[in-house]
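Trainee: fold the following and give me the result.
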Amino acid sequence: MTKAFRIIASTGLHKGDRDYQQDQVTLLSHRRFNGCLLGVVADGMGGRSGGRKASDQVMLTARQLFDRYSPETDDAAALLKHIVQEAHIVIRLTAISSEQEPHSTIAAFLINPRGDCHWVHAGDSRIYHFQGGRLVFRTSDHSYVQALVDRGEITEAEANIHPHSNILVGCLGTESDPPIDRHLIGQLQPGDVLMACSDGVWHYFSPSELASVLDSLTPREATEFLIDKARARARGGGDNLSLVIVKIEALADGARPSLPAPRSLKN
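Mentor: You can find the predicted model right below:
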């Protein structure tokens, strides 16, 4: 980035109205490179323990590979692709024979110290990029209803209430290789907000609602608000919820850039 900045961040995790938690979320600051940050959301599927084991494996793989990453010499896009491929392989190898095979989505973004941001996702966990209270770009779900939307057969609003909205056409842990969709933000700017979240969050909000909330509240406040509002709108039938929010803020002249530890909210 050309100007001094700080990153304010928050994560949230709630089991919703489910009996057990299969989502996982993390936001990691690199221990050797100040300003290098990795956010990951994983929504596990496959029985009581199968889905949790799958999402846990995504987190473990992400931590291990990110720890070895150097923004000075390594390719960020290649790192994210490696995380997806490696987690997919391990999930396949550790499939639980007594349950439905474990699967997981992934939505991950990596911010380098120089200000470029790389994304990767597979499944229907999403990443959003907002700037100045408006949506700039978001990931496109690897799902049956997204394919219908893309073909113009249904609208985004109809997709949210479609009876097959939970059917994925690509994720980690299946027999087929997972889709690996990537995106690049060449230079983050003050006013940018990134949010990665599972479908238990985004299902209950329009893009304009999300933009308004993230523009007007701090990441911590937005995390609490979105979880509470999604829980209310679910009316007792809510899925697990997980999200990570990162906001880029400009600093006054003379202030030191900072990357504070993210604040988290878990229930």
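Trainee: please make it C-alpha for all contacts and neighbour counts, starting now.
Mentor: OK.
Trainee: please, which helix or strand holds Ile83?
Mentor: Using DSSP states H and E, Ile83 sits within helix 76-93.
Trainee: whatever helix or strand comes next after that helix packs against which elements?
Mentor: The first helix or strand that comes after helix 76-93 along the chain, using DSSP H and E, is strand 103-104. Under the contact definition 3 or more CA pairs under 8 Å, 6 or more residues apart in numbering; DSSP states H and E, strand 103-104 sits against strand 37-45, helix 47-67.
Trainee: packing partners for the longest one?
Mentor: This points to helix 47-67. Contacts defined by 3+ CA pairs under 8 Å, 6+ apart place helix 47-67 against strand 23-29, strand 37-45, helix 76-93, strand 103-104.
Trainee: out of those, which is closest to Ile227?
Mentor: Nearest of those to Ile227, taken as CA to CA: strand 23-29 at 13.6 Å.
Trainee: Three-state assignment for Gly170, please.
Mentor: With DSSP: H, G, I helix; E, B strand; the rest coil as the basis, Gly170 sits in coil.
Trainee: what's near enough to touch it?
Mentor: By CA atoms under 8 Å, 6 or more residues apart in numbering, the contact list for Gly170 reads Ala122, Gly123, His142, Ser143, Ser176, Pro178, Pro179.
Trainee: which among those residues gets closest to Phe5?
Mentor: Looking across the contacts of Gly170 and measuring by CA to CA, the closest to Phe5 is Ala122, at 30.3 Å.
Trainee: ok, that closest one to Asn240 distance?
Mentor: Distance of Ala122 to Asn240, given as CA to CA, to the nearest Å: 18 Å.
Trainee: Proceed likewise with the subsequent sequence, for comparison:
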Amino acid sequence: MSKAFRLTASTGIHKGDRDYQQDQVVVLSHPRHNGCVLAVVADGMGGRSGGRKASDQVMMTARQLFERYDPDSDDPAAVLRNMVQEAHIVIRLTAITAEQEPHSTVAAFLINPRGDCHWVHAGDSRIYHFSGGRLLQRTSDHSYVQALVDRGELTEAEALVHPHANILVGCLGTESDPPIAGHTIAQLQPGDVLLACSDGVWHYFSPSELASVLESLTPREATEFLIEKARARARGAGDNLSLVVVKIEALYDGKKDARLAAWGSAQTP
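Mentor: Below you'll find the predicted structure:
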């Protein structure tokens, strides 16, 4: 970034109305490179143990690759692709002993100290990029209903209530290789907000609602509010929920180092 900035971040997770938690979420600050951050959401599927094993593998792989990542010499997009591919392979291997076939979505974004941002996703967990209270970009789900929307056969609103809304056409752990969709933001700016979340969150909000919440609240306040509101709108039938919010803010004290200034987690039983 041309200007000094700081990142504030928060994660939130809730099991919703399910008996067990298969989502996982993390935001990591690089151990050696100040201002380098990785955020990951994984929505596991495949029974009580299968889904959790799958999302566990996503998180473990992400941590390992990020710890070895060097923003000065490594290709961030390649690292994210490798993260998806390696997690997919390990999940396939664990399927041999799992009680049910494990699968997982992934939505991850990596912010470098110089201010560029790279993301990757597979499945229907999403990443949104907002600025100034408006949506600039979001991922496109690898799902049956998204394909119908893309062909003009369904509207976004109709897709939300379609009986096959939960059918994925690609994710990690399937027999075929996962789809790997990426995107690059050349330069983040103060006022930008990044949101990664599982479908248990985004299903209950329009992009304009998300933009308004993320513009007006701190990341910690936003994660708590969105979980609470999604729980209310689910009316007792809610999925697991997980999200991470990262907000880019200008520094006015003359400090030049990009840094992860503050973060927290909103975890509700």
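Trainee: can you tell me which of the helices and strands packed on strand 103-104 of structure 1 is most buried?
Mentor: Greatest average neighbour count among those goes to strand 37-45 (a mean of 28), per mean count of other CA atoms under 10 Å.
Trainee: mean deviation of that strand from structure 2?
Mentor: With mean CA distance after the TM-score superposition for structure 1, strand 37-45 of structure 1 departs from structure 2 by a mean of 0.1 Å once superposed.
Trainee: name the residues that touch stretch 83-94 of structure 1?
Mentor: So stretch 83-94 of structure 1 is contacted by 54, 57-58, 61-62, 65, 102-103, 106, 172-175, 177-178, 180 (CA under 8 Å, 6+ apart).
Trainee: returning to what we had before: adding distance to Gln21 of structure 1, write the helices and strands packed on strand 103-104 of structure 1 out as JSON lines.
Mentor: Shown next, in JSON lines, are these (distance: least, CA to CA, whole Å):
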{"stretch": "strand 37-45", "distance to Gln21 of structure 1": "9"}
{"stretch": "helix 47-67", "distance to Gln21 of structure 1": "7"}
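Trainee: quick one: which of the contacts of Gly170 of structure 1 sit in strands?
Mentor: Under the assignment DSSP state E, the contacts of Gly170 of structure 1 contribute Ala122 to strands.
Trainee: separate out the buried members of the contacts of Gly170 of structure 1.
Mentor: By neighbour count, with 16 or more other CA atoms under 10 Å, the contacts of Gly170 of structure 1 hold Ala122, Gly123, His142, Ser143, Pro178, Pro179 as buried.
Trainee: I'd say the last one and Cys171 touch.
Mentor: By that I understand Pro179 of structure 1. Yes. Taking CA atoms under 8 Å as the definition, Pro179 of structure 1 is a contact partner of Cys171 at 6.8 Å.
Trainee: shared neighbours, these two?
Mentor: Common neighbours of Pro179 of structure 1 and Cys171 (criterion: CA under 8 Å, 6+ apart): Ala122, Gly123, His142.
Trainee: give me every residue that touches the last one.
Mentor: Pointing back at His142 of structure 1 there. Counted by CA under 8 Å, 6+ apart, His142 of structure 1 has contacts Ala122, Gly123, Asp124, Leu168, Val169, Gly170, Cys171, Pro179.
Trainee: wait, the third one sits on Ser198?
Mentor: Yes. Under the contact definition of CA under 8 Å, Asp124 of structure 1 touches Ser198, with a separation of 7.1 Å.
Trainee: any idea how many residues pack against Thr97 of structure 2?
Mentor: For Thr97 of structure 2, the count of nearby residues is 9 (other CA atoms under 10 Å).
Trainee: equivalent analysis for Ala186 of structure 2, please.
Mentor: Other residues lying near Ala186 of structure 2 total 12 when counted by other CA under 10 Å.
Trainee: who touches the nearest residue in space to it that is not next to it in sequence in this structure?
Mentor: Nearest non-adjacent residue to Ala186 of structure 2, counting by CA to CA, 6 or more residues apart in numbering: Asp116, 4.9 Å away. Counting by CA under 8 Å, 6+ apart, Asp116 of structure 2 touches Met1, Thr184, Ile185, Ala186, Gln187, Leu188.
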